[in-house]
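*Asks:* the sequence isn't on hand, but the structure is:
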């Protein structure tokens, strides 16, 4: 997956859940600046990207 797709997906999750970017980053990857840094061009490691997609998949499944 591409980092832009990841950021779009994260931002959608934030909007739908009302979660702040810093809370998301802290809870999911242990970095409260993660979303801010993505917005500024940070490219996560592939393993980190996969972990976030898996976490988002699980959240979407639980919401169904």
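*Replies:* That came through fine. Nothing here was measured: the structure is a model prediction, and the numbers come from that model.

*Asks:* going forward, measure contacts and count neighbours with C-alpha atoms only.
*Replies:* Fine.

*Asks:* mind listing what the spatially most central residue of the chain touches?
*Replies:* In the chain, the C-alpha closest to the average C-alpha coordinate belongs to residue 10, at a distance of 4.0 Å (CA atoms, centre = their mean). For residue 10, the contact set (CA atoms under 8 Å, 6 or more residues apart in numbering) comprises residue 56.

*Asks:* and the comparison structure, right after this:
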């Protein structure tokens, strides 16, 4: 599955804002928007994204805790 599809599922599953995911994954709040607009991530970026995808917030619905 394409990396963007995995991210979209993660965002829905954990009710996490796209900007928070980008910050957590690669310290870039625009990551998801850039990927949606055609940005092609390199291997290192994909590894960092996959690492975040393997981690989960404390509980579903906790993605927006500040």
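*Replies:* Happy to help now that I have it. The model shown is predicted, which means the values in this text are computed figures rather than measured ones.

*Asks:* element containing the residue nearest to the centre of structure 1?
*Replies:* helix 3-17 (DSSP states H and E).

*Asks:* quick check: buried residues in that helix?
*Replies:* 3, 6, 7, 10, 11, 13 (16 or more other CA atoms under 10 Å).

*Asks:* so what does the third one match up with in structure 2?
*Replies:* So the one you mean is residue 7 of structure 1. For residue 7 of structure 1, the aligned position in structure 2 is occupied by residue 4, per TM-score structural alignment.

*Asks:* what's the distance between that match and residue 36 of structure 2?
*Replies:* 7 Å (CA to CA, to the nearest Å).
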